[in-house]
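**Student:** Here is my input, please return the structure:
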Amino acid sequence: MVARALRALVILACLAVLPPALAPWAGAPVGSVAQAQVSPAPGAPAQGLSEAEYAQWETLARRAEAAVAEPDTTTLSLEQLRGRISDWRARFLAAQDVNQARIETLRSQIDALGPPPGEGESEAEDIAQRRQELNAQLDELRAPQLAAEEAFRRAEGLVSQIDRIIGERQADALLQLWPSPVNPANWPAGLDALAGAASALWEELDSALASPTRRDELGDRLPAILAYLAAGLVLLARGRHWMAVLGQRLRARARTARVERLLELAMSLGQAALPFAGLLALIAALRATGMVGLTGNALVGALPLAGLALFAGYWLGGRIFPADEAARPVLHIDPEHRREGRLHATLLGLVVAIDMVRQALLSPAAQSDAANSVLVFPLVLVAGALLFRVGQLMRRHPAAVRAENQGDESAAGFTDRLIGMGGRAATIVGLFGPVLAAVGYVAAAQAIVFPAVISLGLIALLMTVQRISAEIYGVIMRAPDEAEDALVPVLIGFALALLSAPVFALIWGVRDAQLLELWQRFRGGFAIGETRIAPSDFLLFAVVFAVGYTITRILQGALRSSVLPKTRMDKGGQNALVSGVGYIGIFIAALLAINSAGIDLSSLAIVAGALSVGIGFGLQNIVSNFVSGIILLVERPVSEGDWIEVGTTMGIVKAISVRSTVIETFDRTDVIVPNADLISNSVTNWTHHNLTGRLIVKVGVAYGTDTRKIERILTDIAEAHPMVSLKPEPYVLFRGFGGDALEFEIRVILRDVNFILKVHSDINHEIARRFAEEGVEIPFAQRDLWLRNPETLWSGQAGDRGPRPPGAEVATAREARGALTAEDMAELSSGDSDTDSGGDR
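**Tutor:** Below is the predicted model of the structure:
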């Protein structure tokens, strides 16, 4: 299981690290296998499977049914049967589409004849005969489909039964109680197994050395063997040092910190790759000797993957727990704990490598339960202890993040919390795994501890690759150090997580056949009525729609920038036309995409009709706004750039979308107005069809001023302004006698109403200047209060003060006026007061 998971991990690592151009090559075998499973066998007749093929299938199906019913059937035999049945099932699935086009044509012909007559009814003889002929042809064409569908269902049932039996056997194996490895009575079994493997290796070596032919071959290959040995030893001894020196030189020439980090990462990968290459050279030297027998071949065959596990643990430990702070460690822990993390990661890789060698040298199937228990327990114990400690280091990360932010609980993000949860899970597995093994549930402990170790390695690899993608994105886009939180690196990390899901499944014991089964079901799609929708249909739909959408946008851009500006159409009409082309183009692109994907929407008509009622009530406002938006684009009562007033909102129309219209007020704030409000409510459009508008300027002069003189002055001021239209000519009105002034109005038509405030201000400035030159007075409101009974007010406020001196009447009025409150003044001015208005007095 560990070796299989590591092979899958190697494939994922290659897909992640290699250039994108190599990714299709790396994934070709998987696609070819899936295609072989789904496509019919070469040479299959167009009308479906032959009778001989169905006879072969019948033989295989009966054999499989007998094997399923027999409890002693081995798991290997069941797996082989399942593979053959899966191949037949794929052929049956493909045969269900035979003659489909002709069948559809016949059905349309039958429908064209009209509904069949009911009970007691009849139809024309020629129509009845034609209907009978078409139905007979339809039954004949559907016969291969029905046979293929029946065989497919039978194969599907057999596959399900085999999967259930194998799953039950795997569960029983995990829960099997082996002899306790802590019992000294079981230790000799493990020692005997080790001694037997060592004896087998020695006997193979002794037999090879005793053979003159083998010795002659060894002498002939000695130069190549020595070359392999020299290269391997040099790479193992000096490879890390060479890459370290090269890395220092390259980082010294780096221009940015991000480039320096990328170079350091590349050199660290080389520090693991060169020793691994040295190990491969030593393995090649060992194979070249020709002294390796059956047991030796099994051992040598396991060494490459074991070495990969060891050096992968070393490299990933250096990435997750870097020694240099400038490498931006993934975990926020102190340098002392990072050094400990690097050591534990390397040791975990070593334990996995030893377990792989053990499985190759001491096949578990060939050993007794006691021997397997004794041999596995030390590895489970060491791996559990290392896993427990690594989990503790991971749990320090969220606490360190919160401590760096003054204990803020929200400072730890989603990834930080996931790391903490992963650390907690690692500590639990590291604690209970060895306990299970000590009790005797060694298989269960092995199935928990080693997958947990490899899963941590895979997670570390994904985080490293995501960090690499973020650094490369930052170099290309010249983004700041926070580029790892940008959208593109996050999407790459999300895609890597999705791609790694099958690898995680393999690591935790899911069989290859089960994954292939899921892949076939995914490729087969799902059926809606008589229509089957596959992922390829969605892909074709997306491609066609994307092409149509792109063409629409290009056409809109050409109309907006090249075609429409050369016409006499106003700006609002141009925007409406461009928007309409966009809506129509997207609608046509969707229809073409649906038609290209072969999606039949007629089967969904009933469901869509039922849903439309509920959706209509729930989305009636949205639909109303959408329809109003279409009306706005067609009738164009309001266009982009218009100055409008809706209710209490006044501003410039900036955009008209499907649902709403954006109005920018003169305070530079955007107001989102639903399109339905623009259709159902009153809207004042100041610039609809033209920019002209009327301006009214009110002005008052003091009583006694020559009114004709004022009229001439105001007329000259209005006509002199360049924004005022002379056709119709401006005119001045003497509106009436106000309470404080003689009231005049200037009424002018502006060439551009957008400048109404500016023109109003200019005219006011000019009126002030000309009135000052002509000596015309602009009055302001003034009130004189005459009190009828100041004595009463005096006595009420101050009591009886005796006889008043001369002038006391005036003083009393002044004092009483000062004692009045605001409410008293208002009452006096409205009731018991005589009011006189005029100019300055």
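**Student:** rest of the way, CA atoms for contacts and neighbours
**Tutor:** OK.
**Student:** which secondary structure element contains residue 227?
**Tutor:** helix 222-252 (DSSP states H and E).
**Student:** Which other helices and strands does that helix contact?
**Tutor:** helix 257-288 (3 or more CA pairs under 8 Å, 6 or more residues apart in numbering; DSSP states H and E).
**Student:** next up, for comparison:
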Amino acid sequence: MSLILRRCLGVLAALVLLAGVAFAQSEDLDYGAWDEVATRAEQVLGDNDATDSALEGLRQSVVDWRERFLSGQGINAPRIDTLQAQIDALGPVPAEGETEPEDIATRRENLNAQLAELQAPGLRAQEAYTRADGIIRQIDTMIRTRQTDALLTLGPTPLNPQLWPAALEEVLSAGSSLFDEIRSDLASEVKLAEARESLPLILLLLALAGLLVIRGPRVMRGFGERLRASTRRGTGVWRFFVSLGGILVPLAGVMLLVAAVQTSDLPGTQGSELLQMLPAWTFLLLYIRWLAEQSFNRDPEVATVPLADRQRTEAWLYASVLAVLFVLRDVGETLGELYNFTTATMAVLDFPVLLLCALMLFRLGHILTLLREPQAEGEETSPPSLRQQVARLLGRAAMLLALAGPVMAAIGYNAVGDAMVYPAIQTLALLALVLVLQRFVNDVYTLVSGKRAEDSDSLVPVLAGFALMLLALPGLALIWGARTADLLEIWTRFREGFVLGDTRISPTSFLTMVAVFGVGFLATRLLQGGLRSSVLPRTRLDLGGQNAVVSGLGYVGIFIAAVIAITAAGIDLSSLAIVAGALSVGIGFGLQNIVSNFVSGIILLIERPISQGDWIEVGGNMGIVKDISVRSTRIETFDRTDVIVPNSDFVSGTVTNYTRGNVVGRVFATVGVAYGTDTRKVEQILRRIAREHDMVLMNPEPSVVLARFGPDGLEFEIRAIIRDVGEKLNVLSDFNHMIAQRFTEEGIEIPFAQRDIWLRNPETLYDRARATPPAPATQEPEPAAAAATAPQGSGRDPSAGISETHFVGPEDGGDGR
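**Tutor:** Here you go, the predicted model:
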């Protein structure tokens, strides 16, 4: 059987065996039969003369026994737990020199005897498991040693001309043998008569085969072109299935052709064996060409490897040549197995194919190093992405292996050369398949959601690509020489899990824990949704209280779900006491701020000093409470920015809540009038303005007070209670508009700031001004000796606020100040 088919079947066998091992069940343990198997295995290992296939069969038998012993370690586990609980209920064992009541001592002794008897099967299974595991390790070591020796064995060099005549003679002899057998069958009257009887069926099969092989690909390409021209959603999915038809339809035709030839019974034994391989070779050829078409398609939306047009065509050509070369290599291996070619002949036949494959691999690797991500026109060149870096790394590795492989084969290390070139090509093919499948997943996501995977923020396409890479890892391991048994061993180690305290944590228990927690988490969310939408709105709780109940229920539900999940997984929480103690110390030092915020969040939910929708001020930040979480609270300020405040600031700091309990609040409006204005008249006007506003409450009634005699006028204040303090700014704006209108109508003056300017020694400034000639226009004047300017902010020219100017000098009786 060809190498590629063996790889494919190896992957399928690994999956089947992994599934079988996963569902293995414990059986009754026959330790006598096990001793026979173990003794025979140890004897075979000591002799070291068994074939690899015999060792693999023996290993599989020991693996089956090891699985039984692993299951047998849990025998009587429920009863053992019960007895251990009964013994613990009797209290601790008396210390040396102390005694306990006779009936308790007798009961403890009986329980310990029962416990030892129940633990015996598990301990014996554990001992047998250790022995089986040791035998498996020895078999794996022996097989790996043999594989290494075979890989590093120096064989005949294919460049030796003395080997070519013998190789040619073996190939001609094989062809002559095949031709003689077919000629003998054609000369047999019996077989010809049987063929004539089946002639209608043969002709029908040949007609169908020709139709599928010749017309099938053309029809599939026509479907693909129509789908490519379509703009409907989901065309990528249907186009993918149509492209698969380009493989399956011709393959079905070849299978019908083989069936027609075998129905005639004319090819003979050797020809029949070669015919049986024809569908596999056809599939290999079509698959590689399909992979090349999907990876290096002329349509950029279809191609999974972004390349320039010239490089895309070149890469497609190299991949197509590789498809033919791989088929030729499989043909050579099949002929070698069928006619028992010598090692020298196989080396001579394989070297030209290896050399050409290495050349194609080198060119493909060089193209990968030139991979560039598509960029929009005018966009600046961005640094290489992770995809580009990985592609370049793979390209350089492929080029290196393509150079080293033929050199090693030419020296005589044919196995090393094959192990360098062919696995590298298969690795590139597997990664190309992963990219194609990832694009198919993205197309399915687009069909279901209506959004392009590249334009959406969903994690589904990313997780799908990650899952595809994980699924490709076993295939990569098999390509590079791993055995199916190695994958099974890794799976077995994974299933065994790890020991935490006295409990073994296995993937089964972990999945159980995740499933139980998921169910509990989902139930909690459903209960929260029901309370939020149906129950709590019918109660008298305000919005903040409803949110507190829902949040508290969420925390309690998640905690209970976690405890139930851990218990369902079989984890003994008492064994985590030491870990929890150490963790508490770490929390006390490193996570004290987080814990403080968490506890503060619980306090906020219980005491509810603030609620969602409140207008608050904390730490210099003022805004509306939008969300209260377990660690922090989100406040939306009045300029529409979000401020995240740690919950500890609400507990340890000062918080101003403007709308706690209700939204009623008080406003103050201040206005000044000129001296000499009738104060009672102003008071009546202002009181009337406050009463007429629809947001002002009449109980308590708004008041107007003459607050103070200001430096520029009489200052009045309107003090009023409004319905919604959130409308404070709007109410103050309305008050100011109405005040300006009424005062204008009544002729009441609103004063502005007035200041007197006093100049020191004005005669000196006057004499200096007469003695100094006028300065040029570009020269700045000298500053005055001392001056006071009018305050800004009134919106007027500062000179307008000067009521009078006093020049105070000695002649005026002043003191110069």
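**Student:** related to what we said a few turns ago, helix 257-288 and the helix holding residue 227 of the first structure, what's the angle between them?
**Tutor:** Put simply, helix 222-252 of the first structure runs at 170 degrees to helix 257-288, going by axes from the mean of the first three to the mean of the last three CA atoms, to 10 degrees.
**Student:** Identify each buried residue in helix 222-252 of the first structure, please.
**Tutor:** Buried residues in helix 222-252 of the first structure, defined by neighbour count with 16 or more other CA atoms under 10 Å: 225, 228-233, 235-236, 239-240, 243-244, 247, 251.
**Student:** Check stretch 771-783 of the first structure too.
**Tutor:** The neighbour-count check on stretch 771-783 of the first structure (16+ other CA under 10 Å) flags 771, 776, 777, 778, 779 as buried.
**Student:** So what does the first one match up with in the second structure?
**Tutor:** Residue 771 of the first structure maps onto residue 743 in the second structure, with residues paired by TM-score structural alignment.
**Student:** Which element, helix or strand, includes its match?
**Tutor:** In this structure, residue 743 of the second structure sits in helix 728-746 according to DSSP H and E.
**Student:** Packing partners of that helix?
**Tutor:** By 3+ CA pairs under 8 Å, 6+ apart, helix 728-746 of the second structure packs against strand 665-673, helix 679-692.
**Student:** Skip ahead from that helix and say which helix or strand is next.
**Tutor:** Assigned by DSSP H and E, the successor of helix 728-746 of the second structure is strand 755-760.
**Student:** mean shift of that next one relative to the first structure?
**Tutor:** Taken over the aligned residues, the distance from strand 755-760 of the second structure to the first structure averages 3.5 Å (mean CA distance after the TM-score superposition for the first structure).
**Student:** Next, the buried residues of that strand.
**Tutor:** 755, 758, 759, 760.
**Student:** and what of stretch 522-540 of the first structure?
**Tutor:** By 16+ other CA under 10 Å, the buried positions in stretch 522-540 of the first structure come out as 523, 524, 533, 534, 537, 538, 540.
**Student:** residue contacts, the closest residue to the last one other than its chain neighbours?
**Tutor:** Nearest residue to residue 540 of the first structure, sequence neighbours excluded (CA to CA, 6 or more residues apart in numbering): residue 597, at 5.9 Å. The neighbourhood of residue 597 of the first structure, defined by CA atoms under 8 Å, 6 or more residues apart in numbering, consists of 537, 538, 540, 541.
**Student:** List the superposition-based mean deviation of the longest helix seen in the second structure with respect to the first structure.
**Tutor:** When the second structure is parsed with DSSP state H, its longest helix is helix 102-151. Helix 102-151 of the second structure, aligned to the first structure and superposed, deviates on average by 0.7 Å (mean CA distance after the TM-score superposition for the first structure).
**Student:** once the structures are aligned, where does that helix end up in the first structure?
**Tutor:** Under TM-score structural alignment, the match for helix 102-151 of the second structure in the first structure covers residues 125-174.
**Student:** circling back: so the residue nearest to residue 540 of the first structure versus residue 709 of the first structure, what's the distance?
**Tutor:** Distance, residue 597 of the first structure to residue 709 of the first structure, using CA to CA, to the nearest Å: 83 Å.
**Student:** follow-up on the earlier one: surely the match of residue 771 of the first structure and residue 749 touch.
**Tutor:** Yes. The criterion here is CA atoms under 8 Å, and residue 743 of the second structure meets it with residue 749 at 7.1 Å.
**Student:** In contact with the corresponding residue of the first structure for residue 440 of the second structure, which residues are there?
**Tutor:** For residue 440 of the second structure, the aligned residue in the first structure is residue 468 (criterion: TM-score structural alignment). Contact analysis of residue 468 of the first structure by CA under 8 Å, 6+ apart lists residue 262.
**Student:** sorry, back to before: which parts of the helix or strand following the longest helix of the second structure are buried?
**Tutor:** Note on helix 102-151 of the second structure: by DSSP H and E, the next helix or strand toward the C-terminus is helix 163-187. Neighbour counts over helix 163-187 of the second structure (16+ other CA under 10 Å) mark 163, 164, 167, 170, 171, 174, 178, 179, 181, 182, 185, 186 as buried.
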